[in-house]
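Novice: missing the sequence, but the structure's below:
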């Protein structure tokens, strides 16, 4: 019987995607489920709705709640958390790498590294960094 697969749709700049991306493979593996990593650009969705960026920046009260909630959730799940100094961050390069590598065995590791870079290390994403270079050479 074929192993069940769960499609995980996410954006590297999404706070709540971070909570899921950092835990999903472990949770799925204990249940015998494989993960299909499916990056997409949430900013394009917002733009198609006529929004100017994230609802968390457009609605200050919603944004303040989300930042508090992220700190609480990361503490609950034991995840490193640093509120990004630039939000939301552009992530075209890592999205491209993840898209062309979606069937590679290292795509989950790569996606978690990008998420950590954003939400744990507070570093830019749309630049070449070691994980991008290494994995681009492997493709």
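Specialist: Structure received. This one's a predicted model, so the numbers in the text were calculated from it and none came from an experiment. Numbers count the residues shown, from 1 in each chain.
Novice: contacts, neighbours, all on C-alpha from now
Specialist: Fine.
Novice: quick one: buried residues of the longest helix along the chain?
Specialist: In the chain, taking DSSP state H as the definition, the longest helix is helix 60-77. The neighbour-count check on helix 60-77 (16 or more other CA atoms under 10 Å) flags 67, 70 as buried.
Novice: got another, please set it beside the one above:
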């Protein structure tokens, strides 16, 4: 019997991840799949792969394609879209808060608001405004949470979670893990959900 469980591993600075963040909760709920939100830091993994500037910046044609592709997929899925004016954002502080939120069980709502502000209002991920508005949205005290996220134990926890992602063989975001199976990319979300539901 399938356990109907899916791990959603993601990096806050990933463009395609916005498309998943905007829809995974609703499509997983429709299939009665439990989603475990797992923020991690992708750049250390990319740097080990020789991509010191990430997967798009050194390649202008690929970068142009990515922006148009994200826009097309947003239209296809009826997801609000406004190209951010800054790329890539500095996501470290947000990722630390996301990791803390994961342990306190408000990660999904926080992450959805972080991405919504970035991709629909131009309130860039990692900025004080994005962080504070997102924390207020989920009913958390910004000063308290920002302080907690900077504690050494929380920083260490996020690093360990990033090492776990690497150990799983994760090399990009979004990635979905179902048992021992990896599915990479927003366009594999439906495949991952079907696999979690035992459809193949």
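Specialist: Structure's in. What do you need? Because the structure is a prediction, the values reported are computed rather than measured.
Novice: can you give me the TM-score here?
Specialist: Overlay of the two chains. TM-score (TM-score structural alignment, normalised by the length of the first structure): 0.87; 139 aligned residues with a CA RMSD of 2.3 Å.
Novice: circling back: post-alignment, the longest helix of the first structure versus the second structure, mean distance?
Specialist: When the second structure is superposed, helix 60-77 of the first structure averages 0.7 Å from its matched positions, counting by mean CA distance after the TM-score superposition for the first structure.
Novice: next helix or strand past that helix?
Specialist: Next helix or strand after helix 60-77 of the first structure toward the C-terminus (DSSP states H and E): helix 92-100.
Novice: where in the second structure does that following helix fall?
Specialist: Aligned by TM-score structural alignment, helix 92-100 of the first structure falls on residues 92-100 of the second structure.
Novice: that stretch vs the first structure, average offset?
Specialist: Looks like 1.3 Å for stretch 92-100 of the second structure (mean CA distance after the TM-score superposition for the first structure).
Novice: which residue ranges form the strands in the second structure?
Specialist: Per DSSP state E, the second structure carries strands over the ranges 5-10, 34-39, 175-178, 181-184.
Novice: just want the angle from the first one to strand 34-39.
Specialist: It refers to strand 5-10 of the second structure. With axes from the mean of the first three to the mean of the last three CA atoms, to 10 degrees applied, the angle from strand 5-10 of the second structure to strand 34-39 works out at 20 degrees.
Novice: how about the strands of the second structure, which one is nearest residue 129 of the second structure?
Specialist: Closest approach to residue 129 of the second structure among the strands of the second structure is made by strand 34-39 (20.2 Å; CA to CA).
Novice: may I see the buried residues of the closest one?
Specialist: Quick answer for strand 34-39 of the second structure (16+ other CA under 10 Å): 34-39.
Novice: mind listing what the residue nearest to residue 25 of the second structure when sequence neighbours are not counted touches?
Specialist: If you skip the residues right next to it in sequence, residue 25 of the second structure has residue 35 as its closest partner in space, 7.6 Å away by CA to CA, 6 or more residues apart in numbering. Contacts for residue 35 of the second structure (CA atoms under 8 Å, 6 or more residues apart in numbering) come out as 5-8, 25, 28.
Novice: in a markdown table: the strands of the second structure, plus distance to residue 61 of the second structure.
Specialist: Supplementary listing: those in a markdown table, determined by distance: least, CA to CA, whole Å:
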| stretch | distance to residue 61 of the second structure |
| --- | --- |
| strand 5-10 | 24 |
| strand 34-39 | 28 |
| strand 175-178 | 24 |
| strand 181-184 | 22 |
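Novice: wait, which of the ones you listed is closest to residue 155 of the second structure?
Specialist: strand 34-39 (12.4 Å).
Novice: measure residue 113 of the second structure to residue 3 of the second structure for me?
Specialist: 28 Å (CA to CA, to the nearest Å).
Novice: the more surrounded of these two?
Specialist: Neighbour tally, residue 113 of the second structure and residue 3, criterion other CA atoms under 10 Å: the higher count belongs to residue 113, 20 against 12.
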